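Colleague: got a sequence here, can you model it:
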Amino acid sequence: MQRVSEIMDATLSPTKAEVVEAVMGKSTMWGAFRFVDPDGEVGIESILLRDGGVVRQCAVTYRADHINPEHELCTMQHSVLGERFVTRAVADPVAVLEFVRVILEGDTNAQRSDGILPPLDIRGTGTAGVDTLTLVDAELATITSDTVSGTCVLNGEKKHFQLHIPLVPELVEQAPALALIGTDKDGSLYVLATVQVSSSAH
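Modeller: As a prediction, this is how the structure comes out:
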């Protein structure tokens, strides 16, 4: 089921381009894709950059409160929502669960309410089926700039997971078994995230 991300006509300070430049250096904005927080509190977005033949991504969340100061990128003023804290997606349990769900279910990115499409066709490669899984209670244990490991409860069972959201998506010939992939208009295939899930020892 393609969810809808509400896009507001708002002024941002700093702008998303300024945030990305501060984090990743001067880059050309290519587009973005979004996921939806089921509770409607957290914005989840992966901003895509393209310089020459190199694609990069900056996956972040926007929320009204601090979630992980160590991986917080900046404070943003939103003309409609007020103060928003911008954090790496790997450090926000809401985003982590949504990335994992989309991959495992074989779901897609959210549709933007303004109709703007991402530059890549986004989909998960899992085969569970959309809206067939229940994912809750993410506990993040080890976090780097692009990888997080921890536990979550999947369909009532506690599982270990490791989610990787690369800053430089890999260009591949064939999609991995459990990945978020993006395909451009020429058919080039990029790996935007991968996940490993295993049983949790009691």
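
Colleague: hey, let's count contacts and neighbours off CA atoms from now on
Modeller: OK.

Colleague: residue contacts, the closest residue to Thr144 other than its chain neighbours?
Modeller: Nearest residue to Thr144, sequence neighbours excluded (CA to CA, 6 or more residues apart in numbering): Val90, at 7.8 Å. Neighbouring residues of Val90 by CA atoms under 8 Å, 6 or more residues apart in numbering: Ala59, Val60, Val96, Ile143, Thr144, Ser145, Asp146, Thr147, Val148, Leu163, His164, Ile165.

Colleague: and Arg101, that's in a strand?
Modeller: No - with DSSP: H, G, I helix; E, B strand; the rest coil as the criterion, Arg101 is helix rather than part of a strand.

Colleague: does it really touch Thr132, like I thought?
Modeller: No - the criterion here is CA atoms under 8 Å, and Arg101 misses it with Thr132 at 9.5 Å.

Colleague: ok, so of the contacts of Val90, who is nearest Pro38?
Modeller: Closest approach to Pro38 among the contacts of Val90 (CA to CA): Val96, at 12.7 Å.

Colleague: and the closest one, what is it in contact with?
Modeller: Contacts of Val96 by CA under 8 Å, 6+ apart are Ala89, Val90, Ala138, Leu163.

Colleague: the first one and Val172: what is the separation?
Modeller: Spelled out, that is Ala89. 23 Å (CA to CA, to the nearest Å).

Colleague: who has more neighbours, those two?
Modeller: More neighbours surround Ala89 than the other of Ala89 and Val172, with 27 against 12 (other CA atoms under 10 Å).

Colleague: second chain to compare with the first, below:
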Amino acid sequence: MALLHRAELRPSKLDLLATWLPGRDWFHGPAGGDVTRVAAYRFDDPAGAVGIETMLVRVGDGPVHQVPLTYRDAPLDGGGDRLIGTTHHSVLGRRWVYDACGDPVYSAALASAVLAGAGQAEEFFEVDGVRERRAPSMGIAITGPAVAAPPAVGALRGVVDADPTVIVTDAVELVVPRRLVASDRPGAATLTGTWDGQPDPLPLAYATLR
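Modeller: All right, here's what the predicted structure looks like:
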């Protein structure tokens, strides 16, 4: 479950991405265009400490890009090169926003989703002590080989920044497409997504045991 707050972020997540995205080799879109949110999905951090959200965004009339993010209340050790920026949350205070592909909490959550069907986190707003469920903006599902229980992914060994981005851990290799198009990786468990305007599932991630 993801407990959300009706809060103000300064700068906003989209403002942070507008600065960060143009510097990525895998980004395709007009320079200086507005970043718009297409859809998003979240995973749970079992420890409840790290926010995990994957945003689908578009700049101008460019393609849809997938940007996994983690939100932390303190800097990630060794994660300086993955820092997208910091923002002030009107309820939670200062938050460090990271490219989640370099965050071990994201790797573990993604592996659980792709290999064991953990699914996306239900989202709730808490208003005057009452929790209100927010309907998801997209659907996710898994296809291909799966395991009975989430694997212990182990340490994060490396990240290949490209499209797709490849995340290597002790036990699992994860592949995260940045631009979402129809494709297939035989033998890999696959996380797919659908959203308004995209009724046909597109791959969001692949996972294979090492």
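
Colleague: would you mind checking the contacts of Val90 of structure 1 for buried ones?
Modeller: Ala59, Val60, Val96, Ile143, Asp146, Thr147, Val148, Leu163, His164, Ile165 (16 or more other CA atoms under 10 Å).

Colleague: inside strands: which ones of the residues you listed?
Modeller: Per DSSP state E, strands hold the following members of the buried ones among the contacts of Val90 of structure 1: Ala59, Val60, Ile143, Thr147, Val148, Leu163, His164.

Colleague: what number of residues lie near the closest residue to Arg157 of structure 2 other than its chain neighbours?
Modeller: Nearest residue to Arg157 of structure 2 in three dimensions, chain neighbours excluded: Thr169, at 5.0 Å (CA to CA, 6+ apart). Under the neighbour criterion other CA under 10 Å, Thr169 of structure 2 is assigned a count of 21.

Colleague: Thr169 of structure 2 and Leu115 of structure 2, how far apart?
Modeller: 14 Å.

Colleague: swap in Asp161 of structure 2?
Modeller: 22 Å.

Colleague: Ala152 of structure 2 pairs with which position in structure 1?
Modeller: Aligned counterpart of Ala152 of structure 2 in structure 1: Leu135 (TM-score structural alignment).

Colleague: which one is that match nearest to, not counting chain neighbours?
Modeller: Here the residue nearest Leu135 of structure 1, using CA to CA, 6+ apart, is Leu154, at 4.8 Å.

Colleague: repeat for Pro69 of structure 1
Modeller: Pro69 of structure 1 sits nearest to Thr87 (CA to CA, 6+ apart), 7.9 Å away.

Colleague: now do the contacts for the one you found.
Modeller: Neighbouring residues of Thr87 of structure 1 by CA under 8 Å, 6+ apart: Val60, Thr61, Tyr62, Ile67, Asn68, Pro69, His71, Glu72, Leu73, Cys74.

Colleague: could you rerun that using 10 Å?
Modeller: 44, 59-63, 66-75 (CA atoms under 10 Å, 6 or more residues apart in numbering).

Colleague: elements contacting the lengthiest strand in structure 2?
Modeller: Among the segments of structure 2 that qualify as a strand by DSSP E, the longest is strand 198-209. In terms of contacts (3 or more CA pairs under 10 Å, 6 or more residues apart in numbering; DSSP states H and E), strand 198-209 of structure 2 is packed against helix 104-116, strand 138-143, strand 165-169, strand 172-176, strand 189-195.

Colleague: if you set the cut-off to 6 Å instead, what comes out?
Modeller: Helices and strands touching strand 198-209 of structure 2, by 3 or more CA pairs under 6 Å, 6 or more residues apart in numbering; DSSP states H and E, are strand 172-176, strand 189-195.

Colleague: what stretch of structure 1 does the last one fall on?
Modeller: Under TM-score structural alignment, strand 189-195 of structure 2 corresponds to residues 178-184 of structure 1.

Colleague: now swap in stretch 44-57 of structure 2 and tell me
Modeller: Under TM-score structural alignment, the match for stretch 44-57 of structure 2 is residues 36-49.

Colleague: how far off centre is the matching stretch?
Modeller: 7 Å (CA atoms, centre = their mean, to the nearest Å).

Colleague: please point out which parts of it sit buried.
Modeller: Quick answer for stretch 36-49 of structure 1 (16+ other CA under 10 Å): Val36, Asp37, Val42, Gly43, Ile44, Glu45, Ser46, Ile47, Leu48, Leu49.
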